[in-house]
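> give me a model of this one.
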Amino acid sequence: MSYRSTVARQPQSLADTLKAARAELMGMDLKPLASGVIAVTGIGASYAAAVVVAAELVRRGKRAFAVRSGEMMAGHDIADTVIALSHRGRSVETVEALRKLPKARSLAITNNPDSPLAKAATAHIRLDNGADATPSSTGYTATLLAAGLAVDAITGESSADWDAIAPLTRDVQRRATEKMPRLAELFRDRRAIDCVGAGAAIGTADGASLLLREAARLPASGYETRHYLHGPMESMDATTGVVLFGDARELTLAENLDAIGCPSLLVTSDSGIRDTGKLTVVTVPGSDDLIMRGIIDIFVPQLLAAELSDAAGLTDVKFRYKQSDTKITEDA
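Model prediction:
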């Protein structure tokens, strides 16, 4: 299945995952996972999702942090609970992270209950996102959705209308699609693209940079907003591009970048800022729930990555670098 087609079918993949994850959660008690320190872990795009999930746990008053699975492979006792994210549940590092912390309570979120990660965890939630492509689209957003439901179950409260996820997805995809011709023109032939956000949006920025690297083979990096102001933005100019996520300092930063002629995309719920010069704004619905907002925001760079992939003649190309030690084989 093509990358664009998987991006387009997310209203259905999210509706299917909502139904599947809810059904599994009916028979679980995740409240014991709320005590102590919670580590949210993953590798690649799953780590970007982990940053979003950890930020929402912190917002709800929990002691939580995101950590790359590779950093947990040494087995240090750093958490009482581990929430492990891996679309197919076969990432070597994430499975090993759970195996090295056998005393910790653990919850795995994958699309396969028979996967190595699901078997290594004390609890598991299944995704039902259907087919995915590279870069990941349905797998990433379905993981966030299931994690959002898990956070609700862990904390005993909810701050998002998950039943609205399918129509909300269609609405944001429509808004983003309307801006793609302008963005395709402004972002064509960039020598580098930075992605910037604060809090949970650090994860979204990281995920967006990975989309651009995988789909369009563009040098792209993710940065935290305030850190970005302290030097990293100095290399950006008319030959580069910046994608920003947020409603606060990101607005002024977007205007700063436009003033020096750097093409920029701002994904924000602030309706008071408009397209101008080389700045393009995609206005999205706001959400207090940071996981819901993370799902909403990622739809825009998913479509931008598709545009830039097409422009570079890289539509649905396969990865060039084959790794032999990052996935556990099906028969292992």
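
> from here on, just use CA atoms for contacts and neighbour counts.
OK.

> OK, contacts around Asp206?
Taking C-alpha atoms under 8 Å, 6 or more residues apart in numbering as the criterion, Asp206 is in contact with 45, 48, 195, 221-223.

> rerun that using 7 Å as the cut-off
With contacts defined as C-alpha atoms under 7 Å, 6 or more residues apart in numbering, the neighbours of Asp206 are 48, 195, 221-222.

> quick one: the strands in the stretch 201-332 of the chain?
Using DSSP state E, counting those that start in this stretch, the strands of the stretch 201-332 of the chain run over residues 220-224, 241-245, 264-268, 279-283.

> so Glu24 is in contact with Ala123, correct?
No. In this structure, Glu24 is not within contact of Ala123 by C-alpha atoms under 7 Å, at 10.2 Å.

> quick one more, to check against the first:
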Amino acid sequence: VDQLRIIQANEDGSEFIRVERNGGSVLVVKDNDLQPKAARSYFIESVKRNKGEFYISDINLNREYGKLEFPYKSVIRLSLPIFSSSGERYGFIIMNVNAQFLLSQMEQTLVGNQLLFVTDSEGFFVSHPDSDKSFSRDLNPMVNWASEFESPSKIGRAKIKQTAQTNSSLYTVTRAFTINGNQQTAPFFLHTALSQSEVAALINEKRISVYSVIGVVTLIFVSVLLFVHRSNSKNIEQAKVRGESVAIIAISKDAIFSVDSAGVVKSWNMAAESLFGIPSQLILNHHYSSFEQLSLLGLESVLTKGGKQSTFTTPYTDDEKEEHTLLITASTIWGEQSQFSGVAVVIRDVTDERKAKDAIER
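Sure thing, here's the model as predicted:
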């Protein structure tokens, strides 16, 4: 607060008392320095106010003795009427508040290259990005909103075109600023603006950001698709190879079967059925030791422990009491995590080869 005064509601608008701030001190002005204020707009408006009704002035430059105070001092005035106990109007109390702090706070809310215009109720500039056009009512009355922009000022968002001299447009957001909610006319308006080129740059920046995100998402999506495709292709190839292997095993003349790490039979080909006389429907998913034909082959150490490939021969007598010599090859099956998961056994009847060898040796 720079000044606090009581002004009488008489013909001259005489100051009854005035207290001023001078640096860190507060001074009471002498009687012969008190001034008439009847010609000032704030006097005319203040004496119209009813009991308990505030008046808030526009922001303008302070005047003393009819002349602008220098250095320039922006002020906003708040007044409250004074009535006697009988209800007769005596005058009003009014204080001058330094508005520079308020304007500075407004400017600090700006982001990036935003511009701030502050206008009073008649369109004169209180604050302008070009400081020479600020306080235009007091310093340059020819400059106002209408002289700067082709579009009228209105509350809300708008695209306004500047005058032909600049031939550029601004995007603005306009808000009315009131201190007293009961005041019917807003004392001034805030216009936050951004040039069309800045808006275009922001849009392009956002567009690039969105495109970048879309590009990254697309790249990730394509990578996932390629991975899935490669995995599916690999699975299909493995299934094809597995199918071919199953077909080869099925028609092989050698007896081929496999057991898991627990000794349960998981595969059993036709040659194994023929050699041991055990159908696949009977032996699959049963422990190999449950069948005497297999338990006599001496496979226990290989089937239960795994390890390196093992090859050995063993005699075998079939159900018709015929003697056979079997060449057995047992190979360990390893899982995906390199764990022992079972054994594959290939059995070849080498009885004829053994007899031929014995005959040659004799």
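
> TM-score of the superposition?
Comparing the two superposed chains by TM-score structural alignment, normalised by the length of the first structure, the resulting TM-score equals 0.20, with 119 aligned residues with a C-alpha RMSD of 7.1 Å.

> would you turn the contacts of Asp206 of the first structure into JSON lines with distance to Gln173 of the first structure and neighbour count?
Below are the contacts of Asp206 of the first structure laid out as JSON lines (distance: C-alpha to C-alpha, whole Å; neighbours: other C-alpha atoms under 10 Å):
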{"residue": "Ala48", "distance to Gln173 of the first structure": "21", "neighbour count": "30"}
{"residue": "Cys195", "distance to Gln173 of the first structure": "19", "neighbour count": "30"}
{"residue": "Ser221", "distance to Gln173 of the first structure": "23", "neighbour count": "19"}
{"residue": "Gly222", "distance to Gln173 of the first structure": "22", "neighbour count": "25"}
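
> closest to Tyr140 of the first structure among these?
Taking C-alpha to C-alpha as the measure, Ala48 is the one of those closest to Tyr140 of the first structure, at 9.0 Å.

> which ones are touching the residue nearest to the closest one when sequence neighbours are not counted?
Nearest residue to Ala48 of the first structure in three dimensions, chain neighbours excluded: Gly203, at 4.3 Å (C-alpha to C-alpha, 6 or more residues apart in numbering). When the contact criterion is C-alpha under 7 Å, 6+ apart, the partners of Gly203 of the first structure are 48-49, 51-52.

> of those, just say which sits nearest to Ala306 of the first structure.
With C-alpha to C-alpha as the yardstick, the closest approach to Ala306 of the first structure among the contacts of Gly203 of the first structure comes from Ala48, at 19.2 Å.

> name the element that closest one belongs to?
With secondary structure defined by DSSP states H and E, Ala48 of the first structure is part of helix 45-59.

> and the angle for that helix with strand 220-224?
Between the direction of helix 45-59 of the first structure and that of strand 220-224, the angle (axes from the mean of the first three to the mean of the last three C-alpha atoms, to 10 degrees) works out to 10 degrees.

> quick one: list the elements packing against the helix or strand harbouring Ile6 of the second structure.
Applying DSSP H and E as the criterion places Ile6 of the second structure in strand 3-8. Contacts defined by 3 or more C-alpha pairs under 7 Å, 6 or more residues apart in numbering; DSSP states H and E place strand 3-8 of the second structure against strand 15-22, strand 89-98.

> next, the angle from that strand to strand 15-22.
Interaxial angle, strand 3-8 of the second structure versus strand 15-22 (the same axes, to 10 degrees): 180 degrees.

> quick check: angle from strand 3-8 of the second structure to strand 89-98?
Going by the same axes, to 10 degrees, strand 3-8 of the second structure makes 160 degrees with strand 89-98.

> give me the buried positions along strand 3-8 of the second structure.
Going by neighbour count (16 or more other C-alpha atoms under 10 Å), the buried part of strand 3-8 of the second structure is 3-8.

> same check on stretch 314-331 of the second structure?
Within stretch 314-331 of the second structure, the residues that qualify as buried are 316, 324-331, counting by 16+ other C-alpha under 10 Å.

> just those residues: which are in strands?
Filtering these for membership in strands, criterion DSSP state E, returns 316, 324-331.

> adding distance to Ala239 of the second structure, write these out as a markdown table.
Output for those, formatted as a markdown table (distance: C-alpha to C-alpha, whole Å):
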| residue | distance to Ala239 of the second structure |
| --- | --- |
| Tyr316 | 36 |
| His324 | 36 |
| Thr325 | 35 |
| Leu326 | 32 |
| Leu327 | 30 |
| Ile328 | 28 |
| Thr329 | 25 |
| Ala330 | 24 |
| Ser331 | 21 |
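
> now for those: which two are most distant?
His324 and Ser331 (22.1 Å).
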